[in-house]
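>>> 3D model of this:
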Amino acid sequence: MTDARAPYASDPRRSRGRRTPEPESLTRTAFQRDRDRIIHSGAFRRLQYKTQVFIFDVGDHYRTRLTHSLEVAQIARSICRLLRLDEDLGEALALAHDLGHTCFGHAGEDALDQRMLPYGGFDHNAQTLRILTKLEKRFAEFDGLNLTFESLEGVVKHNGPLLDAAGKPLKEEPLPVAIVEYMAEQDLELATHAGPEAQVAALSDDIAYNNHDIDDGLRAGLFRLDDLRDLPLVGEVLRGVEAKYPGIGRERTAHETVRALIGRMVTDVTDESKRRLSALAPRTVEDIRAHDRPVIGFSDAMAEQDRALKAFLWSRMYRHDRVNRMTSKARRCVRDLFDLFLAEPQCLPADWARRAEGPGSPKTARLVADFIAGMTDRFAIEEHARLFDISVTT
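Next up is the predicted model:
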């Protein structure tokens, strides 16, 4: 394996730079600095108590947003290395991709989005951009983390362009407010694809959460190993593990199956991406941005198998009655907090209350959304008790 970066990889020496110019580091590349700033941010630390499927106190061995982000970063680095891309940028984007998620996973986001509909809605991807460019307040000379263009572009466009060539949104709903506001300050070229490292981070996210949700679902007893046997690819891999390691027990069998599945998916992504890159023959990263489809992706066969796994997890895990009950309580918690803070912003912490405009105003609504989106599961539960249980006084 060569250490040389491919000509179409993002090159930190040719970065489009930062919104606020800074002297270059003598010891780290621009993308390494981005990664380090993400790791040291408050939003990244809070991911340890933000969950994906289970709320934080269900058990210590289930994935949180933090452990998931670390797993995505490991996969992204591996794929970037195999494709001769910039590993540091791929890692930075993987570590940042979930910063904008609310407490209680998608249940919390859905509840917050519903309450924010009159005020422009809530989108976790746009909230990540808001955190990286505005809400983190650590540096003396700027708000946010002042990341490079490539990192901000990758966060916003890792799932593909947001606008068509005429500048119209590709989805039916308008662009999230946070993205529109930031575009007035820096053009992230929303009609093109992101660089290849961002595309790798997006696929790594899929690989990580699908396979690790198998592990968490088995651990929680939401389904059994036998339930996986008829799934394309998963059943094949499971039978191979059992034939190679008979009698090793359920837990080891599950781990070896997930491990082998990740390996198969990573191999498929790298093989398919090499095929697409060879056909396109890009000379620069700009050729990849301008291409009409992603250069990083699953083969058609693997994409179909991945969809089957997603469908299984949707019906057997994400819509399990135990999960439904947790998410129902989580949604009520978020709605209660939002309604109270919007109507009575003086109940916000003092430094937040001072920035409120008044009950029911759009500015106050966005402020409340920022506050709730930053909550961990634990803090949201405790805050709800403090505000709604009259017997709780601290």
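>>> make it CA atoms for all contacts and neighbour counts henceforth
Noted.
>>> List the buried residues for the host helix or strand of A385?
Secondary structure assignment for A385, by DSSP states H and E: helix 377-388. Under the neighbour-count criterion of 16 or more other CA atoms under 10 Å, helix 377-388 has D377, R378, A380, I381, E383, H384, A385, L387 buried.
>>> so which two of these are the farthest from each other?
D377 and L387 (15.5 Å; CA to CA).
>>> got the buried residues of helix 377-388 as a markdown table, with distance to T257 columns?
Converted to a markdown table, the buried residues of helix 377-388 look like this (distance: CA to CA, whole Å):
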| residue | distance to T257 |
| --- | --- |
| D377 | 30 |
| R378 | 32 |
| A380 | 35 |
| I381 | 35 |
| E383 | 40 |
| H384 | 40 |
| A385 | 41 |
| L387 | 45 |
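>>> Looking at those residues, which one is closest to A201?
When those are compared for distance to A201 (CA to CA), D377 comes out closest, at 25.3 Å.
>>> Can you verify my assumption that the closest one contacts V58?
No - using CA atoms under 8 Å, D377 and V58 do not qualify as a contacting pair, with a distance of 11.3 Å.
>>> another one to check against the first:
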Amino acid sequence: MDAPVWTTQPSGALAPYACDPARSRGRRYPEPAAPTRNAFQRDRDRVIHSTAFRRLVYKTQVFLNHEGDLFRTRLTHSLEVAQLGRSIARALGLHEDLVEAIALAHDLGHTPFGHAGQDALNACLHEDDGPAAQEPRGPDEPHGGFEHNLQSLRVVDALEERYPAFDGLNLCFETREGILKHCSRANAEWLEVREPGGVGARFVLGQSPSLEAQLANVADEIAYNAHDIDDGVRSGLLTLEQLEAVPLFDQFRREVLAEFPRLQGRRLLYESIRRMLSAQVYDVIDATRAALRDAGVRTLDEVRASRPLLGFSAGMRQASAELKRFLLVNLYRHPQVLETTARARQVVRDLYRAYCADPTLLPAPRPGVRVSLRRRAADHIAGMTDRYAIREHERLTGQRLFGG
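Model (predicted):
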């Protein structure tokens, strides 16, 4: 494949539509500027030093933490998203530190057991039986259900306990905006009441976030596309032969074999994935530049007033969607994965019901925080690692659902 023809912005040069820390909309609690770091660097550092970030090393992606040492975790995934995001940001003249801060924080609110845990906790919060369900929602908690993007925002806004003057990490508006990738209308309106014109406003008004926030979202997708193939093959649930049916991957597998006919196994897999990653990165850069040029966007305000402008070309978007469908059928719905996720859901359900039945099992509520018992239980479970949830479930129920 010929090298793409494009050039990068000069190192350190910000495009006029990029977020500039000197023009940040600021923090909810004013603080003096740091002497050696811009505001977005400071956000990144606060995320890295947070308790929630350290927990990501023992939170799963597809394969649970006890199933192997080399599978991705939420931590390694977040690092890969940050690396991809910075590479693209540099080429587009966006603020790399902001992209990195968003990428490292975007999964802080994820439950143990990946999407299985999230789905189970969401279902629990929608249950309408038992005394805990009759307790009114507290003014400091969102509406019903569990949204992991909103939970990530709750972590950095309220649940982290590090600073004497405020709860949370007191991050900049621009970082918080990027963390809240999706939000239901009801919760967006709840946020808007608590913080008029804040991070919930764009969902109410139908506006777009910054290009840095859009980039962190796309980098998340690119990382998933690559590492779920890698982990799927490593686990033995996917084969290179199966992947020949995926055009986005197979074109690079064939390209690699044309150049290295005797290559096989892991080297063939890794080189094919590397080239697929590069092609997606170059596609996003070229497609975004074209979209910005066609839209005539020159300022951050124009970015927010426009449709989303950062993403794949139409052809790459379709190819990525085909890969996602393949992974859904052949990996995420593989019988071995489904059997494991069924047990994971049981762990979350049993923990939630145990905590709602006996609130003394939960940590004491923080003074001045007004949330229901149900939300306290959900916050506690969402903060757990895979292995802690498994141990806690065994302690409370006497059941051993996972070995090792």
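>>> now what about the TM-score between them?
Structural agreement between the two chains, given as a TM-score (TM-score structural alignment, normalised by the length of the first structure), stands at 0.90; 371 aligned residues with a CA RMSD of 1.9 Å.
>>> how far apart are the helix holding A385 of the first structure and its match in the second structure?
Superposed on the second structure, helix 377-388 of the first structure shows a mean distance of 0.5 Å to its aligned residues (mean CA distance after the TM-score superposition for the first structure).
>>> Find me the equivalent region of that helix in the second structure.
Under TM-score structural alignment, helix 377-388 of the first structure corresponds to residues 386-397 of the second structure.
>>> List the contacts of A96 of the first structure.
Under the criterion of CA atoms under 8 Å, 6 or more residues apart in numbering, the contact list for A96 of the first structure reads I38, F44, S69, T128, V155.
>>> at 10 Å instead, please
For A96 of the first structure, the residues meeting the contact criterion (CA atoms under 10 Å, 6 or more residues apart in numbering) are 34-35, 38-39, 43-44, 69, 73, 125, 128-129, 131-132, 151-152, 154-155, 201.
>>> So which of these sit within helices?
Judged by DSSP state H, helices contain the following of those: 34-35, 38-39, 43-44, 69, 73, 125, 128-129, 151-152, 154-155, 201.
>>> Buried among those? Make that a PyMOL selection.
Isolation of the buried members of these (16+ other CA under 10 Å) is achieved in PyMOL through the command below:
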select buried, resi 34+35+38+43+44+69+73+125+128+129+151+152+154+155+201
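>>> what's the matching residue for F54 of the first structure over in the second structure?
Going residue by residue (TM-score structural alignment), F54 of the first structure aligns to F63.
>>> that's a helix at its match, yeah?
No - F63 of the second structure is assigned coil when assessed by DSSP: H, G, I helix; E, B strand; the rest coil, not a helix.
>>> Pull the contacting residues for the nearest residue to it once chain neighbours are set aside.
Taking CA to CA, 6 or more residues apart in numbering as the measure, F63 of the second structure lies nearest to F71, with 6.7 Å between them; neighbours along the chain are not counted. Shown in contact with F71 of the second structure (CA under 10 Å, 6+ apart): 60-65, 77, 227-228, 230-232, 234-235.
>>> Looks to me like Q251 of the second structure is in a strand.
No - going by three-state DSSP, the assignment for Q251 of the second structure is helix, not a strand.
>>> and L66 of the first structure, what pairs with it in the second structure?
Alignment of L66 of the first structure against the second structure is given by TM-score structural alignment, with L75 as its counterpart.
>>> about what we covered before: right, and the match of F54 of the first structure touches A116 too?
No - taking CA atoms under 10 Å as the definition, F63 of the second structure is not a contact partner of A116, at 11.0 Å.
>>> joint contacts of those two?
T340, T341.
>>> Am I right that P16 of the second structure sits in a strand?
No - for P16 of the second structure, which was evaluated using three-state DSSP, the result is coil, with no strand membership.
>>> Identify the residues contacting the residue mapped onto it from the first structure.
When the first structure is aligned by TM-score structural alignment, the residue opposite P16 of the second structure is P7. Contacts here follow CA under 10 Å, 6+ apart; on that basis P7 of the first structure touches R84, L85, P282, R283, T284, V285.
>>> got TSV for those residues, with neighbour count, secondary structure and distance to R355 of the first structure too?
Listed next are those as TSV, based on neighbours: other CA atoms under 10 Å; DSSP: H, G, I helix; E, B strand; the rest coil; distance: CA to CA, whole Å:
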residue	neighbour count	secondary structure	distance to R355 of the first structure
R84	18	coil	47
L85	26	coil	43
P282	19	coil	48
R283	12	coil	49
T284	14	coil	45
V285	18	helix	42
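>>> follow-up on the earlier one: who's in contact with the helix holding A385 of the first structure?
In this structure, residues lying in contact with helix 377-388 of the first structure by CA under 10 Å, 6+ apart are 46-51, 54-57, 102-105, 108, 330, 333-334, 336-337, 340-341, 347, 372-376, 389, 391-394.
>>> which of these are buried?
With burial judged by 16+ other CA under 10 Å, the buried subset of the contacts of helix 377-388 of the first structure is 46-51, 54-56, 102-105, 108, 330, 333-334, 337, 340-341, 372-376.
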